[in-house]
Structures are given as structure tokens and as C-alpha cells.
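[1] sharing a model that was predicted from the sequence below.
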Amino acid sequence: MTDLTTAQAAPRISLFRETRRYALFVLLALMVVGFWYAQPAFIRSANLFSILQAVSVVAILGVGVSITMAADGFDLSVGSVAASSVMAASYAMVVWQLDAPETMALVLLMGALIGLVNGLLIVRLGVPDLLATLATMFLLAGLQLIPTGGRSITAGMVLPDGSSVPGAYDPAFLILGRSRLFDTIPLSVVVMAAVALLAWFLMERTRWGRVFYAIGGNETAAHLSGAPTKAYRLWAYVISATLASLGGLIVASRVGRGDVSAGNSLLLDAVAASLIGYAVLDKRRPHVLGTVVGAIFVGVLLNGLTMLNAPYYTQDFVKGVVLVGALALTFGLGKKR
């Protein structure tokens, strides 16, 4: 009798699992249809690409956060790294008069060095991930304001010492955040897709990525099996900070100035995208595809609410509801079964 009951329940359990596996995609499709019905302009290609452009930086930062989470870490400094990159890129061009390639190389190198410092604090000195990256977050948040006395960087600005700056943004640099392929697809979306595809391949289809997940599952077992766990964890933070710097470059090229408030919400949005990604395909772990889908999910939701004239101050509440729902769907319902 028990075997018969189990056999009868098996199809229902399988159906439940498949439903949960694709639930976020179904919800995303229902949202799109709902917003389209309420506001037909929502489905226009210009608006859809606008959504992708809006979430491109969040998705790039979220990919970096996901890689650190895969190695049983957590990077709280990505928002400050991105904001510092915005200021550094602006300072390099406006004050030092560097051109676009020099500026981009300098900022990406800065991001890699910040990630290296994070990694060394965690791997070599044994500082817990959250504390090390939290300290870096506060350090960078204050450091980026010192050269300009807390002011945004623009062409013709006056520095705290009273000198005026001679430089300006290199027009070639603005291409990254403002140009479109075929006059339709924002270049930042192409960059996001390239980063996501490369990271997905490395994390899901190579031994390199499998070692990251092995470390996240059981670092001691991974070490005993011969994996250089410390080196992998170090690389995770270098990659995360470098991607955050890339996101900062996109923001700087989009706004065309060193805005001191440019990265205020990037950390929370990137972390939310990474955590919502746990529910994508019922992976229940950080993964690149889930992070990108999570970023798009939140982007579609906020864009639709904006088009329906929902108050701006409800956005954080909506993000929280979505995050709680995604995590409950992933862990709570899964536990019952």
C-alpha cells in the first residue's frame, strides 16, 4: 500500500518540481503580458531595450557577486568599487587628460587591485568575507570624495586647491554607454551579454567553474582533493571587483560626469539579482544565468510600475517583496517536498 501511494504521489512531486523550476520565467512572461495589456507602449522595442540597458550594470556586478558566492564568499564592496570607478574615470580624463583607452585600462586595473586586496585580506589574513569587503566599501566610499572635496567631476570644475581643470570627457569614451548597434541595441547590453556568456561558460562548462562550486560546497574536501582553494577564492574577488569597475565605466560613459551618487543603489540591486537567481531553474545556488534573469525580472517590474505611474518610493518595497517571494519559492516550498 505504501509503495502504491508513493507511486501515485511521484507524478505530482515531479510536476511540482518542474513548475517550480520554470516558475520565475512564467512570472516574467505574465508580468510582460500584464504590463503590455495595461500600457501597450511597454512592449515596444525601444522600451524593452531601455530595460536591458537599465539593468546591464546591475547584471554585470551581480555576475561578480555570484562568482564570490559560488566560492562560499560574499563581496559587499562592488557598489563602492563601481562608484569609485566612475569618479576615477572622470578624474583621469578631466584632470589628467587621459584618452579613452588609457582611462579604461587604468580603471580596470584599479578594480583588479582592489579585488586583490580584498582577496588577500580574506585568504591570507583570515578576515571574514563580510567584514573585509565591508571595510573596503567604507574605505572607497570616503576615498573617492577626497580629491574633489566631495563634489562631482565635470569639465571646467575648480579643484579644492583653487585650480581649474583643463580636460574633458573623451568623446570616444562616451560610446560605451551611449552608442547603439544598428541604431537599436545599446552597446552596454552587448557588453552585458558578452560578460554573462563568458562567465556562464567558465562557471558551468569548465573544470575552473566546477572547482568554484566545489569550494562553495565544502572547501576542506576541495582542498584535500588537490584544488588550490586559496588561489580560487582570491581570483573570485579579483574578478568581482574588475567586473564592478567595468560597470562603473559604463555608468560614467552614460552620464558623462563623475557623479558622487552614481553607485548608491548598485550593491543592493546586484545582491538582489544574485539572490533572486537562486530560484531560476530551481538551482538553489548562485549561477550566472539566474543572476541575469533576476536583474531583468526586477528591471521589467520597476519599468512597468513606472509606466503605470506607481510612486517612486515604492520601488525598494517591491524589490523586497520579489526577493522574499523568490527565496520562499526556492527554499521554503522545496523543503516541504
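    Thanks, I have it. Numbers count the residues shown, from 1 in each chain.

[2] CA only for contacts and neighbour counts going forward, please
    OK.

[3] helices along the stretch 151-300 of the chain, start to end?
    175-178, 187-205, 207-217, 219-224, 229-255, 266-276, 288-307 (DSSP state H, counting those that start in this stretch).

[4] dump those helices to a markdown table, plus mean neighbour count.
    Formatted as a markdown table, these follow (neighbours: other CA atoms under 10 Å):
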| stretch | mean neighbour count |
| --- | --- |
| helix 175-178 | 19 |
| helix 187-205 | 18 |
| helix 207-217 | 19 |
| helix 219-224 | 15 |
| helix 229-255 | 25 |
| helix 266-276 | 26 |
| helix 288-307 | 23 |
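
[5] among the ones you listed, which comes closest to V58?
    With CA to CA, the closest approach to V58 among the helices of the stretch 151-300 of the chain belongs to helix 266-276: 5.1 Å.

[6] quick one, that closest one and helix 229-255 angle?
    Helix 266-276 and helix 229-255 are oriented at 120 degrees to each other (axes from the mean of the first three to the mean of the last three CA atoms, to 10 degrees).

[7] and helix 266-276, what does it pack against?
    Packing partners of helix 266-276 (3 or more CA pairs under 8 Å, 6 or more residues apart in numbering; DSSP states H and E): helix 45-70, helix 78-94, helix 288-307, helix 315-327.

[8] buried deepest among those, which one?
    helix 78-94 (a mean of 29; mean count of other CA atoms under 10 Å).

[9] which residues are contacting the helix or strand following that one?
    Following helix 78-94 in sequence order, the next helix or strand is helix 100-123 (DSSP states H and E). For helix 100-123, contacts defined as CA atoms under 8 Å, 6 or more residues apart in numbering pick out 81, 85, 88-89, 92-93, 127-129, 132-133, 136, 170, 172-173, 230, 233-246, 249.

[10] what does stretch 310-317 give?
    L302, T306.

[11] gap between the two ends of it?
    12 Å (CA to CA, to the nearest Å).

[12] ok, second structure coming up, stack it against the first:
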Amino acid sequence: MKKNYYFIQQGVNKVSSANPEVQQKVPSKKGFELFDFLYKYGTIITILALIVIFSITNPAFMDGGNIVNILRSISIVTIIAIGITISLSVDGFDLSVGSTVSLTNAVVISMFVWFSQNIFVALLAAIGAALVVGAFNSIMIVKVKIPDMLMTLATMFIIQGIALTYTKGATVSQNMVMPDGSFSTGTIPEVFSKIGQVPWIIVIMIAAVLLVHIFLNYTKHGRYMYVIGGNKEAARLSGIPVNKYKITAYLMSATFAAIGGIVLASRVMTAEINSGAPYLMDAVAAAFIGSSVLGAGKPNAFGTFVGAVLIGILQNGLVMMSVPYYAMDIVKGTVLALALALTYYKKK
């Protein structure tokens, strides 16, 4: 046995001396320094580069009024994306937020226009409808064990159909024609219209970002969500109630979608058909872009806000450059693809 071991060892030594590549090497990180830098600061650099480019092409881009317009335009997207961020923190993914926005938009406006309710009843009805959606998602995911993406995709179509059925496929607005031929008599309170105006729409966005940032990073419950997102089985073995936190995440995601729907309703003062659908892609992009901001490597509220700012600057700058609206999705899709590439390549 010793003799055989001697010959084997001698063979290994000969191969190693003949092929230096076989010898153990200390991994060099030089090849990854640029990638790591781009992973951490690529989004910030892109935002700064876009600001410079758009400012050169159109000096009005940096006007105070235009900056406020960008912040206002990303407010609803950011609020919705914050909910998606929470679902991602537990390794979930809520695709139903766009339809939930449409539903809550229709509910809150109909409470005013059809039923002449006050603002508190209207807001509670909208949030209550969203929580039912969140509860349905969480029960089917946690109890029935349907994968998150597939379940919320199904819910997206279900809620979209419910919203269309509820409004009978019509736009809900003041003085609309009712099915019986009469006109609606309810009015939208003036105080409600203030929610979607500057500065309140921006204040609500900033408050949502700060609250979720504090919750996820500085509370026990937020840290538990990150642990679940990192390794669900390890979290369960550590005594963390995984199912409870997954349910909470989807209820919170639905709540932020409801807030987004309410703000949208206040901004446009009507309930359009599938009004929340256009916000889904932007919100998803913002949440995934945010995972790599400053090298976070996980869903986070601050990164989501930065991702929304990037999308808002892109849209605003391209509009000012007179780029056709139908080309916008090409740019946004490309940005999302790059963000996903960074996120998943880093995980390898």
C-alpha cells in the first residue's frame, strides 16, 4: 500500500512540474474588480451620465420644474415597487400588483361617484379590497404550495377580470351615465384630489421608502424576512415562522399596491380600464435594479427608489428628445435585462 502511494505521489508531482497550470493557484480578483465596481455603482453612474447627456441635448432638463415633474412621475411606480421589494425579500414575487392598482383605483372612485361615501369609507374600502387580494395570494402560496410567480400571475388575470366586471368595462368618473340611463350624483371630495398633487404625492413616496427601509434593515421582522429570502429552510430550522412572514409580505405588497391605486385615482380623478397595468413593468424593473445599487445584493427600499429614478429620468429625457412613445418599452426592457444580468450573474 505504501509503495503504491509512493508511485501515485510521484506521478502527481511529475504532472504538476510538467504542467504548472495544475498547481494550486491563489484566485486573482483583478479580473472582477471592474465588474464589482459596476455592480455597486453602475446604476448611479448611469443616472449621472443620463443627466449630463439630457442636459446637453436640452438645457431645460435640469430646470427645477422638470425635476419636480420627474419625481411626481415616479411616485406611483416607486410606491408599487416598494410592495414588490417586500415580496422579493422573502424570495417571492408579486405580479398581481398592477391589477390590484386597477381594482383599488376603481373601488375608491366608485365609492365617491356611485355611493356618495366620505373619504374615510372610500379609502378603507380600497385598502380592504387589496388586502383580500393579498390574503388570497398568500393562502394559495403558503397552504396550497403554488409557486409565487405562477400564483400571482393567475391572480393578475383574476383581479383584472374582477375590476372590469365591477366597472362593467366603463371609465368611472363624475357625472357618468349609469346603466339605467341616469347620471351619477356623487362627487369626489376636493381634499382627495390633493393626494395626487405636488408636494403630497412626493411626500407619500418618500415616506413609503423611508418606512420600508427602516422596517427591512432596522427591525427584527425585516431581518427575518431577509433570512427567509436567503435560505428558507435554514430560517425554518432557526425557529422563524416562515409562513407567517410570507403571508405578511404579500399583505404588505397588496397594501402598497392599494396606496398606489389611491394616489393614481387622486391624480387622474377617474378610474380607467386596466389603469394599473402600465405600472407593473416599471415597478418590477425598479425593484430588480435596486437589488444591485451600492452592492446591496438584496431587495431594498433605497435601491428601489434609485431604480425608479433611473427609469423616470430615462422616460423624461427621451420624451424631451421627441423619441416616439412606442419605443419607450424597448429602452425600459433593455434596462431591466441589464439589471437582471447584473443581479443573477453576481449570484453565480
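    Perfect, thanks for sending it. In this text the structure is predicted, and so the values were computed from the model without any measurement.

[13] right, and the helices and strands packed on helix 266-276 of the first structure - which one's nearest A194 of the first structure?
    Here helix 45-70 is closest among these (CA to CA), at 9.9 Å.

[14] which part of the second structure matches the closest one?
    Mapped onto the second structure using TM-score structural alignment, helix 45-70 of the first structure covers residues 64-89.

[15] and the matching stretch, how far out from the chain middle?
    9 Å (CA atoms, centre = their mean, to the nearest Å).

[16] got it, and stretch 237-256 of the second structure?
    17 Å.

[17] residue range for that stretch in the first structure?
    Stretch 237-256 of the second structure covers residues 224-243 of the first structure once aligned (TM-score structural alignment).

[18] wait, G73 of the first structure sits on D129?
    Yes: the pair G73 of the first structure and D129 passes the contact test of CA atoms under 8 Å, sitting 5.9 Å apart.

[19] buried residues, the helix or strand containing A49 of the second structure. List them.
    Following DSSP H and E, one finds A49 of the second structure within helix 30-57. Neighbour counts over helix 30-57 of the second structure (16 or more other CA atoms under 10 Å) mark D36, L38, Y39, K40, G42, T43, I44, I47, L50, I51, F54 as buried.

[20] between that helix and helix 277-290, how big is the angle?
    Here the directions of helix 30-57 of the second structure and helix 277-290 differ by 140 degrees (the same axes, to 10 degrees).

[21] helix 30-57 of the second structure vs the first structure, mean deviation?
    Helix 30-57 of the second structure differs from its equivalent in the first structure by a mean of 2.3 Å after superposition (mean CA distance after the TM-score superposition for the first structure).

[22] helices or strands up against that helix?
    By 3+ CA pairs under 8 Å, 6+ apart, helix 30-57 of the second structure packs against helix 301-320.

[23] what range does the helix it packs on cover in the first structure?
    So helix 301-320 of the second structure sits over residues 288-307 in the first structure, by TM-score structural alignment.

[24] look up how far L197 of the first structure lies from M104 of the first structure.
    For M104 of the first structure, the distance to L197 of the first structure - CA to CA - is 21 Å.

[25] kindly report the same for A38 of the first structure.
    33 Å.

[26] now do G334 of the first structure
    28 Å.

[27] repeat that for A272 of the first structure.
    If you measure A272 of the first structure against L197 of the first structure using CA to CA, the figure is 20 Å.

[28] could you do D161 of the first structure as well?
    46 Å.

[29] thinking again about what came up before, quick one, the helix holding A49 of the second structure and helix 301-320 angle?
    Going by the same axes, to 10 degrees, helix 30-57 of the second structure makes 40 degrees with helix 301-320.

[30] mind checking what G209 of the first structure lines up with in the second structure?
    By TM-score structural alignment, G209 of the first structure lines up with G222.

[31] pretty sure its match contacts F215?
    Yes: look at G222 of the second structure against F215 with CA under 8 Å: they come within range, at 5.4 Å.

[32] overlap in contacts, these two.
    Common neighbours of G222 of the second structure and F215 (CA under 8 Å, 6+ apart) do not exist.

[33] tell me the contacts of the residue nearest the centre of the second structure?
    Per CA atoms, centre = their mean, the C-alpha nearest to the average position across the second structure is that of A81, at 2.5 Å. Counting by CA under 8 Å, 6+ apart, A81 of the second structure touches A283, V284, A286, A287, T304.

[34] as a markdown table, these with distance to S116 of the second structure would be great.
    A markdown table is the format used below for the contacts of A81 of the second structure (distance: CA to CA, whole Å):
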| residue | distance to S116 of the second structure |
| --- | --- |
| A283 | 32 |
| V284 | 35 |
| A286 | 37 |
| A287 | 37 |
| T304 | 37 |
